[in-house]
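Asker: Task: produce atomic coordinates for the following.
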Amino acid sequence: MSSDAHETGTTPGDGGAPASETASDTTSDCVFCAIADGRIPAQVVAESERSVAFEDRTPAAPVHVLVIPRRHAATVAELAEASTDDLADLFAVIPEVARAKGITDYRLMVNSGASVGQTVFHAHVHVLGGADFTEASMTPQA
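Answerer: As a prediction, this is how the structure comes out:
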């Protein structure tokens, strides 16, 4: 399973907005937009006016939280072009996630585009922790 498929427990591409979509406030068929505006329930860990962080439904580590902008942008690159304030806020929420989950060490992972494994086309950052990780793998060591 690709890493982005962990986010919602869906099959790749299920519920995601097309990669060619431009940044906007929300997109009606985007699962992450629906989580951000409360149409789909999620276990929220931290949030701000511009971002929301929630538990991954099929975690790849003991701590696996997704941080998303409330504004729809298909990729992190698209988000950066649309709003550096939204991008900065996305990363400002990450220390709040770490505090809420009781971790000091964590790995951040971003897939930006289909060719590198992005399957849900709403910009997001994976916050992974609670385990030792090998240097080159997202999978924690046993």
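Asker: C-alpha only now, for contacts and for neighbours.
Answerer: OK.
Asker: so how far is the top strand by length along the chain off the chain centroid?
Answerer: Criterion DSSP state E: the longest strand present in the chain is strand 63-69. Centroid separation for strand 63-69 versus its chain: 4 Å, with CA atoms, centre = their mean, to the nearest Å.
Asker: Second input sequence below; structure requested for side-by-side comparison:
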Amino acid sequence: MTPEKTLFSQIIDREIPADIVHEDEKCIVIHDINPKARVHLLVIPKKPIPTLFDLAPEDKDLMGHMMLLLPQLAQAQSLDGFKTQIHTGESGGQEVFHIHIHLLGN
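Answerer: Here you go, the predicted model:
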């Protein structure tokens, strides 16, 4: 039995529509459907990693890629500052168990 695909894996596979801001070989960036700021983007790796606890040493380049992408995305959205959030685990507020970075700015 294969595990059920997450919402984000379904978006990556184009099974569910999303407002895509950026896509490359490693990640996809979408507008959050329930924004908490004027700009609220989700930076999602294409590799389905459930939580930060599940990161492996070979994921450092992927995570670095996502972190370096954040300021580029912010500038493209005309932000001169932003904050990021990564929820980890149910008690950390994580709702979709596929790691992602929230980029928020006003």
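Asker: Comparing the longest strand of the first structure with the second structure, how large is the average distance?
Answerer: Its matched residues in the second structure lie on average 0.5 Å from strand 63-69 of the first structure after superposition (mean CA distance after the TM-score superposition for the first structure).
Asker: how much does the helix or strand just after that strand stray from the second structure?
Answerer: Using DSSP states H and E, the helix or strand that follows strand 63-69 of the first structure in sequence is helix 76-82. If you overlay the two and look at helix 76-82 of the first structure, the average distance to its match in the second structure is 3.5 Å (mean CA distance after the TM-score superposition for the first structure).
Asker: Who are the packing partners of the next helix-or-strand element following helix 76-82 of the first structure?
Answerer: With elements assigned by DSSP H and E, the helix or strand that comes after helix 76-82 of the first structure is helix 84-92. In terms of contacts (3 or more CA pairs under 8 Å, 6 or more residues apart in numbering; DSSP states H and E), helix 84-92 of the first structure is packed against strand 51-55, strand 63-69, helix 76-82.
Asker: what does stretch 32-41 of the first structure correspond to over in the second structure?
Answerer: Matched against the second structure by TM-score structural alignment, stretch 32-41 of the first structure falls on residues 8-17.
Asker: Buried by neighbour count: which residues of the matching stretch qualify?
Answerer: Residues F8, S9, I11, I12 are the ones in stretch 8-17 of the second structure that count as buried (16 or more other CA atoms under 10 Å).
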